[in-house]
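Student: Dropping a prediction and its sequence here:
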Amino acid sequence: MSDLIFNVEDHIAKITLNRPDRLNAFSEEMIHLWIEALETVRDSDHIRAVLIRGNGKSFCAGGDIKEMIAGNGFYKSEDDLTSTGLARKNSLWKKVQRIPLLLEEIDQPVIAQMHGAAFGAGLDMALMCDIRIASEEIRLSESYVNVGLVPGDGAAYFLPRLVGKDRALDMLWTGKVIEAEEAKQMGLVTFVVPQDEIETFTDGYLQKIVNGPQQAIRLTKRAVYQSETMSLRSSLDMISSSMGLVTELEDYQQGVQAVMEKRKATFK
């Protein structure tokens, strides 16, 4: 079986990490397939939402330490110069770091469904998503420090934006394990649900997105993220442009008509 399964059904792209025997730790094949899947999502008008999840007992244990030691996986360079720091840096840039860069280009909502453990780069991949739905048994850790590594996959960028600099540094310096309720209070996850209800809850959430006004949803996501680096005037200027565009669309006409008729809108 492939280390990553990608399929699209009913406008939902599902990316399933598929190394359950290794708690879905990254392999080189997984990274390449993940990049290809995200490129497909980015370029698709048919896909309305993305779900990222893991097979087996856990969401993702991060990088595969055995492959790192062997010089394989996302530390393996094209010319096999694994003995040099520059080769390892370039390998990260060309491989695993392409994932957050591609996610930044995707306007469709991206949902992480998390269970078991999400450690190191596995946690970072969830932090890159828009919404994180976690089971009550979830365990989270920025575990890089345990093997003497820096957070090479985006934690230094994403984590402080979610929990603040002090809490981010605490997690990164200590490698502490965070459980579900604390993770929810910190803002690491969006929802916490019982493990036996997570599939139903996630499916229901995805259906709300899939059945919503697609251009309004995508432009709203773009506005939220881009406004983080904009002045107030620039943000308002951008959103007024989006407002001008969406009010020309059929979704807007349908929505207004539904409100007038006191019924739920149906979007195409």
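Tutor: Right, received. Where do you want to start? What you see is a predicted model, and the numbers here were worked out from it, not measured in a lab. Numbers count the residues shown, from 1 in each chain.

Student: From now on I want contacts and neighbour counts done on CA atoms only, so please keep to that.
Tutor: Noted.

Student: so which strand or helix has residue 6?
Tutor: Element membership for residue 6, per DSSP states H and E: strand 4-9.

Student: Name the next helix or strand following that strand along the chain.
Tutor: Next along from strand 4-9, by DSSP H and E: strand 12-17.

Student: now the helix or strand following that following strand and strand 12-17, what's the angle there?
Tutor: Where DSSP H and E defines the elements, the next helix or strand beyond strand 12-17 is helix 28-42. Taking axes from the mean of the first three to the mean of the last three C-alpha atoms, to 10 degrees, helix 28-42 and strand 12-17 form an angle of 170 degrees between their directions.

Student: Please point out which parts of helix 28-42 sit buried.
Tutor: Neighbour counts over helix 28-42 (16 or more other C-alpha atoms under 10 Å) mark 28, 30-35, 37-39, 41-42 as buried.

Student: TSV please, covering the residues you listed and showing distance to residue 75.
Tutor: Below are these laid out as TSV (distance: C-alpha to C-alpha, whole Å):
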residue	distance to residue 75
28	9
30	13
31	11
32	13
33	16
34	16
35	16
37	21
38	21
39	22
41	26
42	26
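
Student: of the residues you listed, closest to residue 82?
Tutor: The shortest approach to residue 82 among the buried residues of helix 28-42 belongs to residue 28, at 14.3 Å (C-alpha to C-alpha).

Student: That closest one and residue 68: what is the separation?
Tutor: Note on residue 28: its distance to residue 68, by C-alpha to C-alpha, to the nearest Å, is 10 Å.

Student: structure B:
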Amino acid sequence: MVTLTLNDPQRGNALTGGMLATLCCALERLRAESGVRAVILTGAGSAFCLGADIGDLAAGVTELGESEQAGGEAVRVWYERLDRLASVVRGIRGLPCPVLAALNGQAAGAGFSLALACDYRIALPRVGLNIAYGRLGAGTDSGMSWFLPRIVGHARAMELLLEQPVIRAAKALELGLVNAIAEPGELIAAARAKAKEFAGSAPHAVAASKRLVDESFANSLNAHIEREHETFLRVLRTADVRRGVAAAQAGEWALFEGD
């Protein structure tokens, strides 16, 4: 189990260039480490992540406004910034193990998207989830408009994007935007307990489930069933399946090793 902490509390753990680069590197290393069974993502201080740094955003808007042509240098720089942010989201989704967001405080804009990219979200009661883009007059980024309709449905996603509310933990739980609420002082312990539970599952099966769920929205039913068949047969060849079957026959729980 690994815990990643966004650690720039004075700026609300904003996604600066440095923060994004560090997070991308950490996610790449984790993907290469086969022994990692679960990852917890949380924030230092009172916020989980307030999204883009407002100073960086202001400077970028000025640069873009001064660009003389749509294909100018400022546009290229902006695209690179957005792509770095997208790389973090892809990195979270690409991990084969469960990723849990331990929401210690507000998640706003792209910070909210990072939370949605995780497989499981546990929040403190005081947490607010803030779409935030409407306040800035901006469109969504970092997968916000992809994750929301998949979690809450099309109609509710549009309602949230139009109304731009700050969604408190209790309401987020009702909507399915968080999976659980932890008592103050118990957030990380609760996240670790859940991560330990997830880590007991067979890694091949977990990775397959993550891939299949993500692919399901792009596939027809017949095509997706074929993907399930392929995945099932591939996983069936693993030693973990043999352990699971033998344990089930003995009326026991298997200890999966990831091979």
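Tutor: It's in. Predicted, not measured: the structure shown is a model, and the values here were computed from it.

Student: Centre-most residue in the first structure?
Tutor: The centroid of the first structure falls nearest to residue 129 when counting by C-alpha atoms, centre = their mean (2.5 Å).

Student: Now do the contacts for the aligned partner of it in the second structure.
Tutor: When the second structure is aligned by TM-score structural alignment, residue 129 of the first structure is paired with residue 118. By C-alpha atoms under 8 Å, 6 or more residues apart in numbering, the residues touching residue 118 of the second structure are 92-93, 98-101.

Student: Which one of these is nearest to residue 134 of the second structure?
Tutor: Distance to residue 134 of the second structure across the contacts of residue 118 of the second structure (C-alpha to C-alpha) is lowest for residue 101, with 23.9 Å.

Student: In three-state terms, label the counterpart of the closest one in the first structure for me.
Tutor: Aligned against the first structure by TM-score structural alignment, residue 101 of the second structure finds its counterpart in residue 112. Look at residue 112 of the first structure: counting by DSSP: H, G, I helix; E, B strand; the rest coil, its state is strand.

Student: Could you pull out the strands in the stretch 1-150 of the second structure for me?
Tutor: In the stretch 1-150 of the second structure, the strands defined using DSSP state E, counting those that start in this stretch lie at 2-6, 39-43, 47-49, 99-103, 106-108, 120-123, 128-130.

Student: now those strands in TSV, with mean neighbour count and distance to residue 165 of the second structure?
Tutor: Formatted as TSV, these follow (neighbours: other C-alpha atoms under 10 Å; distance: least, C-alpha to C-alpha, whole Å):
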stretch	mean neighbour count	distance to residue 165 of the second structure
strand 2-6	16	24
strand 39-43	24	22
strand 47-49	30	17
strand 99-103	28	18
strand 106-108	27	11
strand 120-123	25	17
strand 128-130	25	7
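
Student: Arrange those in a markdown table, one row each, with distance to residue 85 of the second structure as further columns.
Tutor: As requested, these are exported to a markdown table (distance: least, C-alpha to C-alpha, whole Å):
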| stretch | distance to residue 85 of the second structure |
| --- | --- |
| strand 2-6 | 14 |
| strand 39-43 | 16 |
| strand 47-49 | 13 |
| strand 99-103 | 17 |
| strand 106-108 | 14 |
| strand 120-123 | 20 |
| strand 128-130 | 18 |
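
Student: Quick one: closest of those strands to residue 173 of the second structure.
Tutor: Ranking these by distance to residue 173 of the second structure, with C-alpha to C-alpha as the measure, places strand 120-123 first at 9.0 Å.

Student: The closest one vs the first structure, average offset?
Tutor: Compared with the first structure after fitting, strand 120-123 of the second structure deviates on average by 1.0 Å (mean C-alpha distance after the TM-score superposition for the first structure).

Student: helices or strands up against that strand?
Tutor: If you count contacts as 3 or more C-alpha pairs under 8 Å, 6 or more residues apart in numbering; DSSP states H and E, strand 120-123 of the second structure packs onto strand 99-103, strand 180-181, helix 187-199.

Student: Which residue, other than its chain neighbours, is closest to residue 37 of the first structure?
Tutor: Using C-alpha to C-alpha, 6 or more residues apart in numbering and skipping the chain neighbours, the partner closest in space to residue 37 of the first structure is residue 6 (6.5 Å).

Student: Which residues are in contact with that neighbour?
Tutor: By C-alpha under 8 Å, 6+ apart, the contact set of residue 6 of the first structure is 13-16, 37.

Student: Can you add distance to residue 76 of the first structure and give these back as TSV?
Tutor: Below are the contacts of residue 6 of the first structure laid out as TSV (distance: C-alpha to C-alpha, whole Å):
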residue	distance to residue 76 of the first structure
13	29
14	27
15	24
16	23
37	21
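
Student: Counterpart of residue 178 of the first structure over in the second structure?
Tutor: Matched by TM-score structural alignment, residue 178 of the first structure corresponds to residue 167 in the second structure.

Student: Wait, that match touches residue 126, no?
Tutor: No - no contact is recorded between residue 167 of the second structure and residue 126 when judged using C-alpha atoms under 8 Å, the distance being 10.2 Å.

Student: who's more crowded, these two?
Tutor: Neighbour tally, residue 167 of the second structure and residue 126, criterion other C-alpha atoms under 10 Å: the higher count belongs to residue 167, 19 against 15.

Student: Secondary structure element for the more buried one, which one?
Tutor: Residue-wise, residue 167 of the second structure maps onto strand 166-168 under DSSP H and E.

Student: ditto for residue 182 of the first structure
Tutor: Residue 182 of the first structure is located in helix 180-186, with elements delineated by DSSP H and E.

Student: And for that helix, what's in contact with it?
Tutor: For helix 180-186 of the first structure, the external contacting residues (C-alpha under 8 Å, 6+ apart) are 134-140, 162-163, 189-192.

Student: rewinding a little: tell me the one of the contacts of residue 118 of the second structure nearest residue 36 of the second structure?
Tutor: Looking across those and measuring by C-alpha to C-alpha, the closest to residue 36 of the second structure is residue 98, at 9.5 Å.
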